[in-house]
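1. sequence plus predicted model, see below.
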Amino acid sequence: MDHVKTLLKAGACVFFALVGWNQYMEYRAAKNWPSVNGTINGIRVESHTNTRSNDNGLRRTETRYEVKARYQYEVKGMHYTGHRISLNSSTHSYSSRSSAESTLAQYPVGKVVTVYYNPEQPDKSLLQR
């Protein structure tokens, strides 16, 4: 049984290392992505509540608030819709609604924003890099 646990832990470590490496490489590439102007056409705060139990059976409920954006931009005559504010989605996940709303206030509907896009896949974009 200990052998199985060790293999599972090793597999999880490899998985998270690969995911982390891919995110790191995307982060590095995004620093050089070109930019265009875009327009915010939707933004909202969503709440997600999770209940977890610890080893002692104690239950803990946590609510997280995420800022969800929608923006339009154009690259070489093609129109795109973006949703990502940044590469790290946890950057826009908050433990309080007021913190999420302060990010929300930065992107009012109709605001012209700088959109950074992947030149090889223009449908992949960010507002912050």
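-> That came through, no problem. Numbering: from 1, shown residues only.
2. for the rest of this, base every contact and every neighbour count on C-alpha atoms.
-> Noted.
3. report the central residue of the chain.
-> Ser89 (2.1 Å; C-alpha atoms, centre = their mean).
4. show me what the host helix or strand of Glu46 packs onto, helices and strands only.
-> Element membership of Glu46, judged by DSSP states H and E, is strand 35-53. Packing contacts for strand 35-53, counted by 3 or more C-alpha pairs under 8 Å, 6 or more residues apart in numbering; DSSP states H and E, involve strand 59-75, helix 97-104, strand 112-118.
5. in addition, the following structure is provided for comparison:
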Amino acid sequence: MIEYLRSMIDLALRKELQGIHFWASVYVLIVLAGSLWHVLRVRRWPSTEGRLLRLGVRQFGATGFNPADQQYVPDALYSYRVHGQSYQGREISVWKMSASGLLKNTSAFLPSRVKADAAGNVRVYYHPKRPDKSLLLRPGHATLLFLWALIALVAGFYIWRW
């Protein structure tokens, strides 16, 4: 194993494709594994009742001359209480999303998944040690499956290619 890593370092230093591909794959796998770990931790966050103050889509960044260049992001504002302390949150999901041009309506996907009752009450998931960190949508099985599939795809492509 150590010898293989040394040979990949040597190939990368010589700017050969296999060495570059190997280290790029290692980097992507580390990022995906970190994302998977984060999602697994977030799935265990406790929840509390919150009040939805704003939910929708907002423009992001500078407005240009061409409307197709304008960025749109999901937008939320909600309040909640944990152990008698009041907090406000803005995050909807672990997924960060922005869209522009013809795809601007895709930024409305996450806000459409938030379920509030008639009074505007929502379930808020918060970090147990840092209650100021919160989300409106708990990551589901599809998120886990997607991340595992990406990990398998990256590793499998490297193994298949080399």
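-> All right, it came through fine. Just so we're clear, the structure is a prediction, and the values are computed from it rather than from any experiment.
6. for the two chains, what TM-score is obtained?
-> Overlay of the two chains. TM-score (TM-score structural alignment, normalised by the length of the first structure): 0.65; 115 aligned residues with a C-alpha RMSD of 3.5 Å.
7. from the helices and strands packed on strand 35-53 of the first structure, which stretch is densest packed?
-> For these, the largest average neighbour count (mean count of other C-alpha atoms under 10 Å) is found in strand 112-118, namely a mean of 20.
8. before we move on, the earlier item: tell me which residues in the strand holding Glu46 of the first structure are buried?
-> By neighbour count on 16 or more other C-alpha atoms under 10 Å, the buried set for strand 35-53 of the first structure is Ser35, Gly38, Thr39, Ile40, Asn41, Ile43, Arg44, Val45.
9. turn these into JSON lines, columns for distance to Tyr117 of the first structure.
-> Formatted as JSON lines, the buried residues of strand 35-53 of the first structure follow (distance: C-alpha to C-alpha, whole Å):
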{"residue": "Ser35", "distance to Tyr117 of the first structure": "6"}
{"residue": "Gly38", "distance to Tyr117 of the first structure": "11"}
{"residue": "Thr39", "distance to Tyr117 of the first structure": "14"}
{"residue": "Ile40", "distance to Tyr117 of the first structure": "15"}
{"residue": "Asn41", "distance to Tyr117 of the first structure": "17"}
{"residue": "Ile43", "distance to Tyr117 of the first structure": "19"}
{"residue": "Arg44", "distance to Tyr117 of the first structure": "22"}
{"residue": "Val45", "distance to Tyr117 of the first structure": "24"}
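10. any idea which of those residues is closest to Gly20 of the first structure?
-> Ser35 (25.2 Å; C-alpha to C-alpha).
11. map that closest one onto the second structure.
-> Mapped onto the second structure by TM-score structural alignment, Ser35 of the first structure lines up with Ser47.
12. how far away is that match from Leu110 of the second structure?
-> Separation of Ser47 of the second structure from Leu110 of the second structure (C-alpha to C-alpha, to the nearest Å): 19 Å.
13. against the second structure, where does stretch 116-126 of the first structure fall?
-> Using TM-score structural alignment, stretch 116-126 of the first structure lines up with residues 125-135 of the second structure.
14. and that stretch, which residues are buried?
-> Buried residues in stretch 125-135 of the second structure, counted by 16+ other C-alpha under 10 Å: Tyr125, Tyr126, His127, Pro131, Asp132, Ser134, Leu135.
15. can I get those residues in a markdown table with distance to Leu147 of the second structure?
-> As requested, these are exported to a markdown table (distance: C-alpha to C-alpha, whole Å):
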| residue | distance to Leu147 of the second structure |
| --- | --- |
| Tyr125 | 21 |
| Tyr126 | 22 |
| His127 | 21 |
| Pro131 | 26 |
| Asp132 | 26 |
| Ser134 | 21 |
| Leu135 | 19 |
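16. Leu88 of the first structure - how many residues pack around it?
-> No Leu there; residue 88 of the first structure is Asn. 13 (other C-alpha atoms under 10 Å).
17. of the helices and strands packed on strand 35-53 of the first structure, which is nearest Lys9 of the first structure?
-> Using C-alpha to C-alpha, the nearest of those to Lys9 of the first structure is strand 59-75, at 25.0 Å.
18. specify the angle between the closest one and helix 97-104 in degrees.
-> Counting by axes from the mean of the first three to the mean of the last three C-alpha atoms, to 10 degrees, strand 59-75 of the first structure lies at 10 degrees to helix 97-104.
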